[in-house]
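>>> Here's my sequence, what's the structure:
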Amino acid sequence: MKEIWGQWDDEVKQLFYCHYGDLPYLLDVKVNEHLFRALAQYWNSAYSCFTFGKVDLVPTIEEYTTLLHCPKIQVDRIYARPANVPAFSEKLMNITGMSEQWVTTWIKHKGDCKCIPWRNLRDLVLAHPDLKKRVDVFALSIYGLVIFPKALGHVDEAIADLFDRLGKGTSPVPAILAETFRSLNACRRAGEGRFIGYAQLLLSWFHSHF
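Okay, the predicted model is just below:
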């Protein structure tokens, strides 16, 4: 993903910034495994915050919104999954601009969820004739692989629903924070569990305080 971003010219990058903010800068944030493990040890599951001695710190919606640099986010528009949503194939057709045959060919099952491999989305990012669609698919891939990683190398069905709402100004930040807290709690319960969340953003927030 970093290589693709580095190959884009300023026009394409500005189109991305306009619609999705400065997410790509977080691709350059290296996740220090030792620092992350140490940080997780200070997570207080009872109060959902980091406790450093007598100081309590927790990422806020305002801080995460600032770090994402997204001009179209409306803080008061929080994402909530509706009871009835279009099928995964329909959402992918809308996002990618590809045919139903193409979409259904590449949809896979991972456990109890549907997903699409990054390699197929990468091909669209590199060769799609519609520039805006290339940007959309790249943004979808960041959300599926970096922000909400679930199935390694695949974009999960749930991401497509959230992504579909971003164009309406819906803020993804509460969902990102909720997943961050959930994963930190799971790590603490497991003692040495795997953090499944936006590690780059959490570390950027941490560095902004220290």
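>>> only C-alpha atoms for contact and neighbour calcs from this point on.
Will do.
>>> and the nearest residue to Ile4 once chain neighbours are set aside, what element?
Counting by C-alpha to C-alpha, 6 or more residues apart in numbering, Ile4 lies nearest to Leu126, which is 7.8 Å off, once chain neighbours are set aside. Using DSSP states H and E, the element containing Leu126 is helix 118-127.
>>> next up, for comparison:
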Amino acid sequence: MQLSEFGLKEIWDQWNEEVRQLFYSNYVYLPYLLDVKVDKYRFRALAQFWNPAYSCFTFGKVNLVPTVEEYMALLQCVKIQVDRAYSRVVNAPTFSKRLINITGMSEQWVTARIKQKWDNKCISWKNLKDIVLAHPDAKKRVDVFALSIYDLVIFSKALGHVDEAVTDLFD
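I've put the predicted structure just below:
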């Protein structure tokens, strides 16, 4: 599946200036990722260095793993504390509670759409796309769209699905 099949760029192009400004005010540079052109020949060359065991590129004995600072710069996320490693909160909300908070949908709606993919819970992009296209609250549309970019573009794990771990980071 190609990124263009998700329709993220088309959704962005349909939004009016008011919704785009709301998105920019909350997620600054994130929509620019929708315009990145992938050079398939360079991508194929890099693919031979992909290390699936560590989910990173390995050149010789050097692993290329983005640092917390690089993620902060990319995502414009000021909430991350640089001097601390990321760890889950002990009493963190469940995946369904985070989805309810992010999407504004009911517990029944969320629970009915959560799937198990390999070792993680996730929700289909098709379900979230419906929210992005039709939710009456523009802020919720923007948040769900940003969550989708985080998962489908940056931290993609289960193609076409938004993963529990990304909602944890996002929320």
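>>> Once they're superposed, tell me the TM-score.
Here the TM-score for the pair of chains, by TM-score structural alignment, normalised by the length of structure 2, is 0.78; 154 aligned residues with a C-alpha RMSD of 2.4 Å.
>>> how about the helix holding Leu126 of structure 1, which residues of structure 2 does it hit?
Aligned by TM-score structural alignment, helix 118-127 of structure 1 falls on residues 125-134 of structure 2.
>>> Run through the strands of structure 1 in chain order.
Ranges of strands in structure 1, per DSSP state E, are 43-44, 49-52, 55-57, 74-78, 108-110, 113-117, 154-156, 170-171.
>>> So which elements touch the third one?
Pointing back at strand 55-57 of structure 1 there. strand 49-52 (3 or more C-alpha pairs under 8 Å, 6 or more residues apart in numbering; DSSP states H and E).
>>> list the buried ones in the strand it packs on?
By neighbour count, with 16 or more other C-alpha atoms under 10 Å as the criterion, the buried positions of strand 49-52 of structure 1 are Cys49, Phe50, Thr51.
>>> Output these as CSV; include the columns distance to Leu15 of structure 1.
Output for those, formatted as CSV (distance: C-alpha to C-alpha, whole Å):
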residue, distance to Leu15 of structure 1
Cys49, 36
Phe50, 36
Thr51, 40
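>>> and which of these is nearest to Pro174 of structure 1?
Proximity of these to Pro174 of structure 1 (C-alpha to C-alpha) peaks at Cys49, which lies at 15.2 Å.
>>> roughly how far apart are that closest one and Ala151 of structure 1?
The gap separating Cys49 of structure 1 from Ala151 of structure 1 is 27 Å, by C-alpha to C-alpha, to the nearest Å.
>>> ditto for Ala186 of structure 1
17 Å.
>>> cool, and Leu57 of structure 1?
The separation that Leu57 of structure 1 has from Ala151 of structure 1, given C-alpha to C-alpha, amounts to 30 Å.
>>> Neighbour count: these two, which is higher?
Per other C-alpha atoms under 10 Å, whichever of Leu57 of structure 1 and Ala151 has more neighbours is Ala151, with 18 against 15.
>>> What lines up with that one in structure 2?
Using TM-score structural alignment as the criterion, Ala151 of structure 1 maps onto Ala158 of structure 2.
>>> So which residue is dead centre in structure 2?
In structure 2, the residue lying closest to the centroid (C-alpha atoms, centre = their mean) is Tyr150, at 1.9 Å.
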